[in-house]
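Asker: Generate a structure from the sequence data that follows.
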Amino acid sequence: MRRFILGLTILLLLSPMLWGMPPHPELMEKIQRGELKAPKHNLVVSDEELAKAGFNPAQLKALSPARPKVAGPFNMLVILVDFSDKNSQVAPVFFDSLLFSQTQSSVRRYYDENSYGTFDLVTVNYPTSTGWQRAPQASTWYANGLNGLGAYPQNAQKLVEEVVDLVNPVVNFANYDNNGDGYVDGIAVVHSGPGAELSGSPNDIWSHKWAIVPRLRDGVYIFNYSMEPEYWTSPGDMTIGVYCHEFGHAIGGLPDLYDTDGGSQGIGRWSVMAGGSWNGSLGSSPSHFDAWCKIEMGFAVAGVITTNQTGVNIPNVEQSNAGIFRLWTNGTIGPEYFLVENRQRTGYDASLPSSGLLIWHIDDTVSSGNTRPWYPPNSPSSGHYTVALVQSDNLFQLEKNLNSGNSGDPFPGSTVNRTFSASTTPNSNGYAGAGSLVQVTNISNSGSTMTADFSVQTPTDVDDDLFNRPKNFQLSQNYPNPFNPATVISYSLEKSGPVELDIFNLLGEKVKTLVSGRQGAGLHQENWDGTDQSGRPVSSGLYLYRLRLEKFAETKKMMLVR
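Answerer: Just a heads-up that it's a prediction; the model follows:
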């Protein structure tokens, strides 16, 4: 299955597809009100365009670039270009620091933090060495009232072709083929002036990743590129967010995870590949890549949960590459699954909407990215995200376009939701409606290291002692049994200690915790009124109750009849 996922990522990476920076939140509101029109996304260089330019489409497919390496030094070429009608306002040395500094906030330091020190963004030709290049045409010619994303040649693709020719005498493009596949892996063009993703002007270029008809220079092809602005509203105010986002496309082949149609928020401010690229002041502190993106980039590997586990430590992913877990039925590997990660407001994640445990619902078979939101009462079969955030408050506000993330999203969050299972809201069912057996329970308070119990299996030992029975221990059969509406569970303890008494359904999903704490020796009685943890009546049927002590556990069955 990993081969399938990798294939999908490589397809995105190699496709000459256009991916754009998400609009600034204020601009997004104008688009939603119909005051502005969002540019087209997902445009491709067609076979017809390739053939017209004298390039054989079949040859392009045969010579497609391999996935760039994402470990060690990675050479990235950054070219500055201005126009006769829009002169540059910022010295090239500013971009030396913004992109490659090791001592101040930079794109390099952002990728270093996200990759846990395994990926180092460097260059052979600093922007100061190549300087600002003057484009042959005015900026309005390339923008053409369409943000530079219109038809060739009056678009950003033509600008890139011309800039490549301008710097060719001083740049050895072979230095930027990091994996030796014959293609330049990283090239970014910085245009003078602001970006349309903030200004909203059709005569400004919208930041994006796209591709040109391959050009052979220094023995390597130049194909994919990204384009970013010089400043936002005034010279010197440029931030790293837009660069981190577009480099995610250009280097990692990642798709946009915001809704490019503007109908929802995608995964909002929780990922740099969505609205998180604007976190901080105009993107000064972009959010980390979400768990799925880090895995796709090769920055992290998910721990696959194959057996039920209690008290699992979950370190924050800003500081540990061991904080992502993958859960699905019996630990099976397939295209649909959940990812769990602990996100905290630290490092470049300092401007997150909140903190806590994020649970992601992934479906790698979805090729439309995050453009088709799903929320009840609609059917998931009508469409859903590739990467969806399970919001602990169950309000689906990201999908409904009501906000870009808040304290109701993580667990336990503002609703103090500590349980995620088939019987909770939100639930852990698959998109087809079947139970996944996934449970994340006993979720701790948000912290640098969180804990939770993970379940992916139905308990098979419900009538067996897990340890040797204490001499003076007894778990009695509930009375009455069968029962309606309530029953009493009695047990005796040999000595004081930690006790947990839980109710489960036959799928092994926790329905309710009756006791969780320390109790003294002697006889104890607990009532169960046939409701779940949220106080809702459960259906008729067979249930299990389990008493767990420090070194012992026992389970019995009971019948609820409505």
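
Asker: drop to CA atoms for contacts and neighbour counts, all remaining ones
Answerer: Noted.

Asker: looking at this, R269 is in a helix?
Answerer: Yes. Judged by DSSP: H, G, I helix; E, B strand; the rest coil, R269 forms part of a helix.

Asker: mind listing what it touches?
Answerer: Residues in contact with R269, defined by CA atoms under 8 Å, 6 or more residues apart in numbering, are 275-279, 287, 352-353, 404-405.

Asker: Just give the nearest non-adjacent residue to it, would you?
Answerer: Using CA to CA, 6 or more residues apart in numbering and skipping the chain neighbours, the partner closest in space to R269 is G276 (3.7 Å).

Asker: Another for comparison:
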Amino acid sequence: MRRALRVSWAGMALAAGLLLTAHPTRVAAQDIEAEAQLRGIPLPDSYYRTIQENPDAFSLPNGLFSVDSHGLRRAPVTGTASVPVVLALFSDSEEPYPQFSEDEIQRVLFDGPAEKGTITEAMTEMSLGNFTVTGDVFPWVRTSKTMLEIVGTESGFGEDADLGSYYVEALDLTDVDVDFGQYDNDGPDGLPNSGDDDGIVDVLVFEYLEVAGSCGGPSIWPHRSSMRWRTGTESPYQTDDASAHPEKDVIEVDGYITQGVSDCAGEELQTANVITHEYGHALGLPDFYHWVDRSAGPRGRRWVLGCWGLMAAGSWGCGDVEEEGELREPFGPSHLSAPSKAWLEWVDLEDPGEVWNEEIVLEPIQTSGHGLKIPLGDAGQEFLVVEYRGQIGFDHQLPAAGVLFYHLDESLPLGAKPDPATDDPYPLTLLERDDDDGLLRMATEGGNRGVAADAWGIWEESGKLNYHSSPPLSLNVGGYASAMVHEVRVDGDQAVIVLSTGATPRLVAPSGPFEVMQIRTFEAPVRIAGGRGPYTGVGDLPSGFALEAVGDELVLLGSLSETGPFEYSFRVRDSAGSESETVVVQVSAPIEWEVEQQSLLDMILDDDSDALTPGELAHLDAIGNDNGRYDVGDLRRWLRENGPG
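Answerer: Alright, predicted model coming up:
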């Protein structure tokens, strides 16, 4: 059950035991680079010089995303956060009215209705009403310098840019009529500027009229940063609004996000997809994609979680990066992944405890707020996170409704990106049902941003997760996981998984007897539930019979020359030496043996042929020359007695 929380802000990263911001600057820089790749627009060299000289240049420093002494971020779980949006024209900007009026921007970002939804609607839906993002879009102000004087020749990254003075002047003009204390609300009482807040506006948005540099336009490249860095001063911007913070006289502005108000054509208002992703960073969440090959442009990235997660490709869409040679149009935002929601305490990820062959029903996490977090090893650092995602709400354009399995490794920093030349793991990956690693390959390698076949339980296909399955479920540190998923299915608007996590092994008795063909080697699988592999079968079986552990099954192998029925008793032993109780399996052979002549010939002509089973080979030798192997003499005997065709 979701806990009732009375405070508005909590130390969520501490509760989750995770480093929510290992490399904030790299995360911030990746968003800028992502825009470049997705639009096919090269970044100026000045950008790379900037992040080399100051890796913190494009990171958010304060507010909701404050960092404690452990370096862990805090995120809101309930309440309301309000975002101030400052609209700033250059001296030579055209008039924005009526199409790009503050009222229209207020509508598409916050108040609605908007064709693709607002950030307010998206965050309310994702948080199940626990958290609301509102905002106030202030009237346009006109600053005193031209766009060229402010932006320079390199999208605002070059030495000829003067973004700091532009932002300061925009704030000076806006501050006259705005109480910025209403936007400092990161303290525990949920009241803005009440004395328990940090005295700094949580996050502020600057917007401009002209087409953004990321679209190939003449204006500023969208980014996030701090007023301290942008103005080259040691302190944030000082408003004229009194602060209730005991150590600050006035409210300050530091962290900001900047973007254009229009689409890349400069004709339509922006949608909420990108700003919703950016606000995810304000909540302390990293990106879950990885730029591997800069030279490949938009095709040179691993999407890792793809469109299944807002902080990966969830604002950009699914499938191939390109469609008919053109970059795909974005949609979204799609929902945060289950782990991201759990870090914000917007959903409960429950540990099912010790279960053996347990059927667990999953409702859509978008409405139920429930998923699973299953420990995978003794160290308590690797987990299988499970959610059922329906095609509803902001997720209506997902490739499919199905079960998603994530491998979470809490021993790794959450935003870490492994060396792409190695097989080192990511801290969070999606276990793709089709096991083609499309999310871990660049488009140049045949990768994608998410397809229906990533989801489990769709198309009436079940699927399993264990050490030998495809994809496998194993520990990043090596070895068998302490959990197995036996079945996955979607049933109407619910999903069902059959799970085992028990510490000791059990065998699930089959529902009835096995009926097999005489002579031919049969396979009678019995489900293994619990324990940890590798597994070994234990039992007193007739000569020629064997037990073989494969994935989550212990398979009885044998051959019958009589109808039966016959009963066989056996157990399973796991790697710790624990044994299950004995299970009794009944097998009968009412089906007479049939064999094709071509199969007899194939076994002679091809040493690697598997046209006949071991039971059939033994039988043919026994009724042939009985020399311990199937050979030409046995074939001749068969042909003499049964005819050539």
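
Asker: tm score of chain vs chain?
Answerer: TM-score for the superposed chains, counting by TM-score structural alignment, normalised by the length of the first structure: 0.72, backed by 486 aligned residues with a CA RMSD of 4.7 Å.

Asker: just to revisit the earlier point, correct me if wrong: the residue nearest to R269 of the first structure contacts P286.
Answerer: Yes. Under the criterion of CA atoms under 8 Å, G276 of the first structure makes contact with P286 at 5.5 Å.

Asker: of those two, who's got more company?
Answerer: Higher neighbour count among G276 of the first structure and P286: P286, with 34 against 30, using other CA atoms under 10 Å.

Asker: wait, what's in contact with the residue opposite the more buried one in the second structure once aligned?
Answerer: Here P286 of the first structure is matched to P333 in the second structure, going by TM-score structural alignment. Neighbour list for P333 of the second structure: 122, 272-274, 276-277, 310, 314-316, 394-395 [criterion: CA under 8 Å, 6+ apart].

Asker: again, only this time at 6 Å
Answerer: Counting by CA atoms under 6 Å, 6 or more residues apart in numbering, P333 of the second structure touches 273, 314-315.

Asker: That one should be in a strand, yeah?
Answerer: No. Using three-state DSSP, the assignment for P333 of the second structure is coil, not a strand.

Asker: ok, it to V261 of the second structure distance?
Answerer: Remark: distance between P333 of the second structure and V261 of the second structure (CA to CA, to the nearest Å) = 17 Å.

Asker: mind listing what's buried in the lengthiest helix in the second structure?
Answerer: Counting by DSSP state H, the longest helix found in the second structure is helix 24-39. By 16 or more other CA atoms under 10 Å, the buried positions in helix 24-39 of the second structure come out as 24-39.

Asker: Quick one: map M450 of the first structure onto the second structure.
Answerer: Counting by TM-score structural alignment, M450 of the first structure lines up with A495 in the second structure.

Asker: surely that match meets I360?
Answerer: No. Contact criterion CA atoms under 6 Å: A495 of the second structure and I360 do not qualify, at 8.4 Å.

Asker: who has more neighbours, the two?
Answerer: A495 (24 against 13).

Asker: Surely the more buried one is in a strand?
Answerer: Yes. Residue state for A495 of the second structure (three-state DSSP) corresponds to a strand.

Asker: gap between the nearest residue to it once chain neighbours are set aside and E487 of the second structure?
Answerer: Using CA to CA, 6+ apart and skipping residues adjacent in sequence, the residue nearest A495 of the second structure is L362, 5.0 Å away. L362 of the second structure sits 13 Å away from E487 of the second structure, going by CA to CA.

Asker: that older thread, which residue in the second structure aligns with the residue nearest to R269 of the first structure?
Answerer: Under the alignment (TM-score structural alignment), G276 of the first structure maps onto G314 of the second structure.

Asker: just L327 of the first structure next, same as before
Answerer: In the second structure, L327 of the first structure lands on I374 (TM-score structural alignment).

Asker: can you tell me how far that match sits from Y388 of the second structure?
Answerer: From I374 of the second structure to Y388 of the second structure the distance is 15 Å (CA to CA).

Asker: contacting residues around the match of L327 of the first structure?
Answerer: Neighbouring residues of I374 of the second structure by CA under 6 Å, 6+ apart: 351, 383-384.

Asker: Tell me who's in contact with G303 of the first structure.
Answerer: Residues near G303 of the first structure by CA under 6 Å, 6+ apart: 325-326.

Asker: Tell me where the longest strand sits in the second structure.
Answerer: In the second structure, ranked by residue count with DSSP state E as the criterion, the top strand is strand 79-89.

Asker: That one: average distance to aligned residues in the first structure?
Answerer: Its matched residues in the first structure lie on average 1.4 Å from strand 79-89 of the second structure after superposition (mean CA distance after the TM-score superposition for the first structure).

Asker: Show me what that strand is packed against.
Answerer: Applying 3 or more CA pairs under 6 Å, 6 or more residues apart in numbering; DSSP states H and E, we find strand 79-89 of the second structure packed against strand 131-137, strand 141-142, strand 204-208.

Asker: Closest to E53 of the second structure out of the buried residues of helix 24-39 of the second structure?
Answerer: T25 (11.9 Å; CA to CA).

Asker: My read is that the closest one contacts P55, right?
Answerer: Yes. Between T25 of the second structure and P55 there is a contact at 5.5 Å, judged by CA under 6 Å.

Asker: The most centrally placed residue in the first structure and L11 of the first structure: what is the separation?
Answerer: For the first structure, the residue sitting closest to the mean C-alpha position, by CA atoms, centre = their mean, is D290 at 2.8 Å. Per CA to CA, D290 of the first structure is found 20 Å from L11 of the first structure.
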